[in-house]
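Visitor: coordinates only, sequence not included:
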């Protein structure tokens, strides 16, 4: 998957008006995801993403934050505060970005990723509405 394809998926799924807003939402969610993973797992996920997106994930503080769903969404909202994307819609953007992430990852990597996440975050990577075969 290419960067522009990833952002297009996020733009459509997140009902965002522009590619710039899709990029801002993606950066916020990936930075938050990176915070909740260990460095090794973040690197494994990053290896299957386009380069620019991989760097966001790799550059996050990998402290294994263990966010539950509410804390994850709140943290995404915090990352969005200095952008032109509405932080109140952080839940919608988290779902859109994680759908695009799940479409980019192999099934095995999705399982590895979920093993490091709070159970409340697992649904973000399940029932993905993006069909990777259409990319």
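Guide: Cool, got the structure. From a predicted model like this one, the values you see are computed outputs, not experimental measurements.
Visitor: Please count neighbours and contacts with C-alpha atoms only from this point.
Guide: Noted.
Visitor: in this protein, which helix has the most residues?
Guide: Secondary structure of the chain per DSSP state H: the longest helix is helix 19-36.
Visitor: Which residues does that one contact?
Guide: With contact meaning CA atoms under 8 Å, 6 or more residues apart in numbering, helix 19-36 is reached by 7-8, 10-11, 14, 16, 42, 53, 56-67, 72, 75-77, 79-80, 83-85, 93-94, 97-98, 116-117.
Visitor: Can you name the helix or strand that residue 110 falls in?
Guide: Using DSSP states H and E, residue 110 falls within helix 107-115.
Visitor: Residue 66 too?
Guide: Residue-wise, residue 66 maps onto no helix or strand under DSSP H and E.
Visitor: and here's the other structure:
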């Protein structure tokens, strides 16, 4: 999947008004995911994504931070400039993750899901990854 297809698919699935909003949502979601997972996992997933998108997973200051799904959604909302993303960051993040599942194959995303505690609310955020397995 190339960059344009990735962003276009995110825009459609998340029902965002523009490609800019979709790019912002993708950046916010994947950057936050990169902060939450290990550096090795981020690099593995990034290698399977378009370069322009994959770098969001790896270009973070600190990997493997411990925060729950509510904090994940808050970070996504803070990093986006589009009002429609800020209103529904979990649904938007779920759309981005769903497109990443398709672009990478479910094996890599399953590794990510296994790192995130389901009792902290990540089950809803990553429901797309579970359904694709």
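Guide: Cool, got the structure. Predicted, not measured: the structure shown is a model, and the values here were computed from it.
Visitor: Need the TM-score from the superposition.
Guide: After superposition, the two chains reach a TM-score (TM-score structural alignment, normalised by the length of the second structure) of 0.86; 126 aligned residues with a CA RMSD of 1.5 Å.
Visitor: quick revisit: following the longest helix of the first structure in sequence, what is the next regular element?
Guide: Helix 19-36 of the first structure is succeeded, C-terminally, by helix 39-46 (DSSP H and E).
Visitor: Check the offset of the helix or strand following that following helix from the chain's centre.
Guide: Next helix or strand after helix 39-46 of the first structure toward the C-terminus (DSSP H and E): helix 51-59. Here helix 51-59 of the first structure is found 11 Å from its chain centre; the criterion is CA atoms, centre = their mean, to the nearest Å.
Visitor: Kindly report the same for stretch 58-77 of the first structure.
Guide: Counting by CA atoms, centre = their mean, stretch 58-77 of the first structure comes out at 11 Å from the chain centroid.
Visitor: go on, stretch 50-59 of the first structure?
Guide: Relative to the chain's own centre, stretch 50-59 of the first structure is displaced by 11 Å; criterion: CA atoms, centre = their mean.
Visitor: In that stretch, which residues are buried?
Guide: Buried residues in stretch 50-59 of the first structure, defined by neighbour count with 16 or more other CA atoms under 10 Å: 50, 53-58.
Visitor: And the contacts of it?
Guide: The contact list for stretch 50-59 of the first structure (CA under 8 Å, 6+ apart) reads 1-3, 27, 30-31, 33-34, 39, 42-43, 45-48.
Visitor: Repeat that for stretch 73-92 of the first structure.
Guide: 14, 21, 24-25, 28-29, 32, 94.
Visitor: Among those, the buried ones, what's the PyMOL command?
Guide: This is the PyMOL syntax for the buried subset of the contacts of stretch 73-92 of the first structure, where burial follows 16+ other CA under 10 Å:
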select buried, resi 14+21+24+25+28+29+32+94
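Visitor: Include distance to residue 121 of the first structure when you put the contacts of stretch 73-92 of the first structure into JSON lines, please.
Guide: Compiled in JSON lines, the contacts of stretch 73-92 of the first structure are given as follows (distance: CA to CA, whole Å):
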{"residue": "14", "distance to residue 121 of the first structure": "18"}
{"residue": "21", "distance to residue 121 of the first structure": "23"}
{"residue": "24", "distance to residue 121 of the first structure": "21"}
{"residue": "25", "distance to residue 121 of the first structure": "17"}
{"residue": "28", "distance to residue 121 of the first structure": "16"}
{"residue": "29", "distance to residue 121 of the first structure": "12"}
{"residue": "32", "distance to residue 121 of the first structure": "12"}
{"residue": "94", "distance to residue 121 of the first structure": "10"}
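Visitor: Could you single out the nearest of the contacts of stretch 73-92 of the first structure to residue 127 of the first structure?
Guide: Closest approach to residue 127 of the first structure among the contacts of stretch 73-92 of the first structure (CA to CA): residue 94, at 14.0 Å.
Visitor: so the closest one is in which element?
Guide: Residue 94 of the first structure is part of helix 90-104, with elements assigned from DSSP H and E.
Visitor: mean per-residue distance, that helix to the second structure?
Guide: In the superposition with the second structure, the average deviation recorded for helix 90-104 of the first structure is 1.0 Å (mean CA distance after the TM-score superposition for the first structure).
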